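Participant: could you look at this predicted model? Sequence included:
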Amino acid sequence: MNFWQRTLVTVLVFLATAGFFPNSFHVSSVWVAIIAAVILGLLNMFVKPLLVVLSLPITVMTLGIFYLFINGFMLEITSFLVGPSFSFTSFGSAMFIAIILSVVNLIITSNQE
């Protein structure tokens, strides 16, 4: 799946989860979701590999569970860069949205051939 397809899926997940969980996740408009998805994609391309390498020992010790914290942290950085129109109530809600996003991406990329 290329960058723009993954960005479109991320936008849809952002909008759907903001609708399902309005008390924990806020997206003010479709345009904000598009901007946040592009920023998250760029962060995942350039910053996330560095974080994964730096946190490899703790990720191995926790049998990969720490990778969820990295995903949640990437969403928090995205929230910081986008501003108050894209926000989470807590780090736990960012991790929850990261889990949903990962599962949806896994399902979509596994069915693509």
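Facilitator: Ah, there it is. Just so it is clear, the structure is predicted and the values come from calculations on it, not from any experiment.
Participant: from here on, just use CA atoms for contacts and neighbour counts.
Facilitator: Will do.
Participant: neighbours of residue 78, how many?
Facilitator: Neighbour count of residue 78, defined by other CA atoms under 10 Å: 22.
Participant: next, the contact list for it, please.
Facilitator: 36, 39-40, 43 (CA atoms under 8 Å, 6 or more residues apart in numbering).
Participant: distance-wise, check residue 8 relative to residue 103.
Facilitator: Between residue 8 and residue 103 the computed distance is 15 Å (CA to CA, to the nearest Å).
Participant: second structure for comparison follows:
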Amino acid sequence: MKIIINAFIFLALAVIIPGLEITSIWAALFGAIVYGILSFFVGTILKLIALPLNFLSLGLVNVLIGGLILYMTSGLVHGFSISSFWVAVFASIILGFIQSLLYKNERDDHY
């Protein structure tokens, strides 16, 4: 279900953010799948490697890692393009904010 929600978030971000283009719902869906896989594997490894820098920057490195993952997704998915790394970082910030709002109740249920 999160993949479908992320696909719709990607489509909304493509409307809002210049430099982020998604050609179809299928590109958004495939982009959400690839983004989830990259976040799980590559994101985890990068966050582990960058842990000391993340600690010193008070978490700002996570924003850059999120942008890198999104930028990598655009390179792997046809029809999902991001014009620059900084557009990807900006989209990643908005994506994280929307996800935190949508998935807040899910986290609260575990406590």
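Facilitator: Alright, I've got the coordinates. Bear in mind that the values here come from a model prediction, so they are computed numbers and not experimental data.
Participant: give me the TM-score for this pair.
Facilitator: The TM-score (TM-score structural alignment, normalised by the length of the second structure) is 0.90; 107 aligned residues with a CA RMSD of 1.1 Å.
Participant: still on that earlier bit, so between residue 8 and residue 103 of the first structure, which is more surrounded?
Facilitator: A count of neighbours by other CA under 10 Å puts residue 8 above the other of residue 8 of the first structure and residue 103, at 15 against 12.
Participant: which strand or helix spans the more buried one?
Facilitator: Counting by DSSP states H and E, the element that carries residue 8 of the first structure is helix 3-20.
Participant: which SSE is immediately downstream of that helix?
Facilitator: strand 25-27.
Participant: packing partners of that following strand?
Facilitator: Packed against strand 25-27 of the first structure by the contact rule (3 or more CA pairs under 8 Å, 6 or more residues apart in numbering; DSSP states H and E) you find helix 3-20, strand 86-88.
Participant: residue 108 of the first structure is nearest to which of those?
Facilitator: For these, the distance to residue 108 of the first structure is smallest for helix 3-20, at 8.7 Å, taking CA to CA.
Participant: and the closest one, what does it pack against?
Facilitator: Packing partners of helix 3-20 of the first structure (3+ CA pairs under 8 Å, 6+ apart): strand 25-27, helix 30-46, helix 91-110.
Participant: residue 14 of the first structure: which of these is closest?
Facilitator: helix 30-46 (6.4 Å).
Participant: the closest one against the second structure, how far on average?
Facilitator: Helix 30-46 of the first structure, aligned to the second structure and superposed, deviates on average by 0.6 Å (mean CA distance after the TM-score superposition for the first structure).
Participant: now the terminal residues of stretch 26-33 of the first structure, how far apart.
Facilitator: 10 Å.
Participant: which bit of the second structure covers it?
Facilitator: Mapping stretch 26-33 of the first structure onto the second structure (TM-score structural alignment) gives residues 21-28.
Participant: what does residue 59 of the first structure align to in the second structure?
Facilitator: Match for residue 59 of the first structure (TM-score structural alignment): residue 54.
Participant: is it true that that match touches residue 63?
Facilitator: No. Between residue 54 of the second structure and residue 63 there is no contact, the gap being 9.7 Å when judged by CA atoms under 8 Å.
Participant: before we move on, the earlier item: export the helices and strands packed on strand 25-27 of the first structure to a markdown table and tack on distance to residue 48 of the first structure?
Facilitator: Converted to a markdown table, those look like this (distance: least, CA to CA, whole Å):
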| stretch | distance to residue 48 of the first structure |
| --- | --- |
| helix 3-20 | 15 |
| strand 86-88 | 20 |
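Participant: I am finished for the moment; much appreciated.
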